[in-house]
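Student: Need coordinates for the below:
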Amino acid sequence: MNFLNQAKATQTQSLLSKVPEVTLYFWIVKVLTTAMGESTSDYLVYHFNPYLAVILGAFGFAVALVIQFRARRYVAWIYWLLVVTVSIFGTMAADVVHIVLGVPYVASVCFFALSLAILFILWQRVEGTLSIHSIYTPRREFFYWAVVLATFALGTATGDWTAMSLHLGYLGSGLLFTGLFLLPGLLFWARGLNGIAAFWSTYVMTRPFGASFADWMGKPHAAHDLGYGSGVVSLALTALIIIFVGYLSMSKKDSPAAGKLSDDNEPDSID
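Tutor: Take a look at the predicted model:
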């Protein structure tokens, strides 16, 4: 009887989950959003009033956040709309810290890394788990999106630090973060890293990975990059995101499935 009650509770929690199943599609769309956020932020900031661009970015993020929190379950277009706005606004926030406030990239990296660590510690202490398979209460969802925003800001600052301060360039940074993006998965496959640590390590790396290649494609030839322009890159990436999210909305391939989101075999922390 206890087993049946536990199974029923797990099924209910799965149906109430506000995040998608972690599949190959999840990582594809996630990387596309990080690249799109970088190119869109660059285009808005450098082609329009930068202060107005930041205000619009914050407004878009706030609207998408309200829509996501009002939803009762995972809806593909709602979830990914918020990820896109987080990507744009997170990029702007990191850029403002360096460009407007004059904070060095390495200091920004340290600050955002510390902020992310504090959020993880608070989330673990309050909820007892860092698993994204447990996002079915408003408080857990708050922690989740706060961490997501911090990962975008940290990833932006890290990518700029390696490309500019360490002089790796955007292509060099992209290749570096490609390896770092794949590493947690390999360690997880080799059973050297638990699932939660592997997920969040990979998640953090998606930002500098996607953004570095977006900058490489968009920056001018004088910077040894492809020079397509941030506007063109942003439009191309937006089209790809719409195609993938449209497919996921129709196919439901990333919808939380009953019984698949149980944390029975997954550690609660990254220890």
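
Student: Going by C-alpha atoms from here, please, whenever you check contacts or count neighbours.
Tutor: Fine.

Student: What's the local residue count around the residue nearest to residue 257 when sequence neighbours are not counted?
Tutor: The shortest distance from residue 257 to any non-neighbouring residue, by C-alpha to C-alpha, 6 or more residues apart in numbering, is to residue 14 (6.3 Å). Residue crowding around residue 14 was assessed by other C-alpha atoms under 10 Å; the count is 26.

Student: Please identify which helix or strand holds residue 14.
Tutor: Element membership of residue 14, judged by DSSP states H and E, is helix 2-16.

Student: Check the offset of that helix from the chain's centre.
Tutor: 28 Å (C-alpha atoms, centre = their mean, to the nearest Å).

Student: And the next helix or strand past that helix?
Tutor: Next element after helix 2-16 (DSSP H and E): helix 24-47.

Student: which helices and strands sit right next to that following helix?
Tutor: Helix 24-47 sits against helix 50-70, helix 76-95, helix 195-218, helix 230-251, with contacts defined as 3 or more C-alpha pairs under 8 Å, 6 or more residues apart in numbering; DSSP states H and E.

Student: of all the ones you listed, which lies closest to residue 7?
Tutor: helix 195-218 (21.5 Å; C-alpha to C-alpha).

Student: any idea how far residue 62 is from residue 157?
Tutor: 22 Å (C-alpha to C-alpha, to the nearest Å).

Student: Comparing the two, which shows the higher neighbour count?
Tutor: Using other C-alpha under 10 Å, the more surrounded residue of residue 62 and residue 157 is residue 157, with 31 against 16.

Student: Touching, that one and residue 109? I think so.
Tutor: Yes: Residue 157 is within contact range of residue 109, at 5.5 Å (criterion: C-alpha atoms under 8 Å).

Student: Make sure residue 72 is actually in contact with residue 15.
Tutor: No: the criterion here is C-alpha under 8 Å, and residue 72 misses it with residue 15 at 9.5 Å.

Student: Quick check on those two: which one has the bigger neighbour count.
Tutor: residue 15 (18 against 13).

Student: give me the number of residues near residue 51?
Tutor: 12.

Student: before we go on, could you also do this sequence so I can check it against the first one:
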Amino acid sequence: MTNTLSDHIRTILFNRVPEVTLAFWVIKILSTTTGETVADYLNTTLGLGLAITSWVMTGLLIVVLIAQFMTKRYASGVYWSVVVLISVVGTLLTDTLTDVFGVQLWLSTVVFSALLAVTFGIWFARERTLSIHSIFTRRREAFYWVAILFTFSLGTAAGDLITEGFGLGYLVGTILFAALIGVIAIARFAFRANVVACFWAAYILTRPLGASMGDLLAQDPAAGGLGLGTTVTSAVFLVVIIGVATYLGVKVRRQRALATVESDELVPAAA
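Tutor: Modelled structure (predicted):
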């Protein structure tokens, strides 16, 4: 049956990750911001400490990842829960290396860049593609989530290096990373740059963009922020994430209903 289906219908019916739309990027950026603020809230505001916070969030991530791999195809609620939790864990991983083991941010940036490159290399060698439009198997999805984890850790390290290590501040960092994403968008749509390369480059940059936004909103004015606090920032962004993710879930269900009808019409025609 699948041989008779168009690539678009196959993606709608069988892909295990969402379609890349404006709503996708909105949730992605907000989830990275939430990852930054939630990590700070649990670690500092609640006083759990870096170690306990890391173990708790890693445990939750494992549980939700198991639920994700048990699904037959993309499920909005489960998928975005994984993204939010993996953003927190990725942040905590970099923070642990910096605060506990004293690894400098430039070195973390280099290490996570290398790990991400190795992940992409193995993924491509095994699957011959890095496209997220064909995540039809659990092995491809495993590569996908490993890459996502390293993009969050890399984005955290690079973002902190630029905003804090180089002393540019959260506002300048937010503007800088937004501008870089804008350059990628121009390269993709104006100059037809490779879609897969543009996607992953933008995905990496949304992490420091979201982190800079989170720090800009949450940190005290004395530290260069607006002073909203991690509680308010996390709560507001989580509400928006839930709302947009719910919209995407409804949209996907409608698309699948139409795609199912189209696929049923294609099979008799091919026969």
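
Student: Could you get me the TM-score between them?
Tutor: The TM-score (TM-score structural alignment, normalised by the length of structure 1) is 0.89; 256 aligned residues with a C-alpha RMSD of 1.9 Å.

Student: Minimum distance to residue 224 of structure 1: which of the helices and strands packed on helix 24-47 of structure 1 has it?
Tutor: helix 195-218 (8.2 Å).

Student: name the helices or strands packed onto the closest one?
Tutor: By 3+ C-alpha pairs under 8 Å, 6+ apart, helix 195-218 of structure 1 packs against helix 24-47, helix 138-160, helix 169-189, helix 230-251.

Student: try it again with 7 Å
Tutor: Packing partners of helix 195-218 of structure 1 (3 or more C-alpha pairs under 7 Å, 6 or more residues apart in numbering; DSSP states H and E): helix 24-47, helix 138-160, helix 169-189.

Student: export these to CSV and tack on distance to residue 78 of structure 1?
Tutor: Formatted as CSV, these follow (distance: least, C-alpha to C-alpha, whole Å):
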stretch, distance to residue 78 of structure 1
helix 24-47, 14
helix 138-160, 13
helix 169-189, 26
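
Student: Between these, which one is closest to residue 9 of structure 1.
Tutor: helix 138-160 (17.2 Å).

Student: So the closest residue in space to residue 198 of structure 1 that isn't next to it in sequence versus residue 57 of structure 1, what's the distance?
Tutor: Leaving aside its chain neighbours, residue 198 of structure 1 sits nearest to residue 184 (4.9 Å; criterion: C-alpha to C-alpha, 6+ apart). Residue 184 of structure 1 sits 31 Å away from residue 57 of structure 1, going by C-alpha to C-alpha.

Student: For the closest residue to residue 193 of structure 2 other than its chain neighbours, the count of nearby residues, please.
Tutor: Nearest residue to residue 193 of structure 2 in three dimensions, chain neighbours excluded: residue 187, at 5.5 Å (C-alpha to C-alpha, 6+ apart). Applying other C-alpha under 10 Å, we find 15 residues neighbouring residue 187 of structure 2.

Student: Now for the nearest residue to residue 93 of structure 2 once chain neighbours are set aside: which residues touch it?
Tutor: Closest residue in space to residue 93 of structure 2, ignoring its immediate chain neighbours: residue 153 at 6.6 Å, by C-alpha to C-alpha, 6+ apart. For residue 153 of structure 2, the contact set (C-alpha atoms under 7 Å, 6 or more residues apart in numbering) comprises 90-91, 93-94, 112.

Student: can those go into CSV with extra columns for neighbour count?
Tutor: Putting these into CSV (neighbours: other C-alpha atoms under 10 Å) gives the following:
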residue, neighbour count
90, 29
91, 29
93, 21
94, 26
112, 21
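
Student: Can you report how many residues lie near residue 28 of structure 2?
Tutor: For residue 28 of structure 2, using other C-alpha under 10 Å, the count is 21.

Student: do you know how far the residue of structure 1 sitting at the aligned position of it is from residue 23 of structure 1?
Tutor: The equivalent of residue 28 of structure 2 in structure 1 is residue 30 (alignment by TM-score structural alignment). With distances taken as C-alpha to C-alpha, residue 30 of structure 1 is found 11 Å from residue 23 of structure 1.

Student: residues in contact with the closest residue in space to residue 205 of structure 1 that isn't next to it in sequence?
Tutor: Sequence neighbours aside, residue 181 is the residue nearest to residue 205 of structure 1 in space, at 5.1 Å (criterion: C-alpha to C-alpha, 6+ apart). Applying C-alpha under 7 Å, 6+ apart, we find residue 181 of structure 1 in contact with 202, 205-206.

Student: mind redoing it with 8 Å?
Tutor: Counting by C-alpha atoms under 8 Å, 6 or more residues apart in numbering, residue 181 of structure 1 makes contact with 201-203, 205-206, 209.

Student: What count of nearby residues applies to the closest residue to residue 50 of structure 1 other than its chain neighbours?
Tutor: Leaving out its chain neighbours, the residue that sits closest to residue 50 of structure 1 by C-alpha to C-alpha, 6+ apart is residue 44, at 7.1 Å. Using other C-alpha under 10 Å, residue 44 of structure 1 has 21 other residues around it.

Student: Residue 44 of structure 1 -> structure 2?
Tutor: That one, residue 44 of structure 1, aligns with residue 42 by TM-score structural alignment.

Student: Spit out the contact partners of its match.
Tutor: 48-49, 53.

Student: And residue 214 of structure 1, by the same measure?
Tutor: 35-36, 38-39, 230, 233.

Student: Please, which helix or strand holds the closest residue to residue 97 of structure 1 other than its chain neighbours?
Tutor: Counting by C-alpha to C-alpha, 6+ apart, residue 103 is the residue found nearest to residue 97 of structure 1 once chain neighbours are left out, at 5.9 Å. If you go by DSSP H and E, residue 103 of structure 1 is not part of any helix or strand.

Student: What is the neighbour count of residue 103 of structure 1?
Tutor: Neighbours around residue 103 of structure 1, by other C-alpha under 10 Å: 14.

Student: Okay then, goodbye and thanks.
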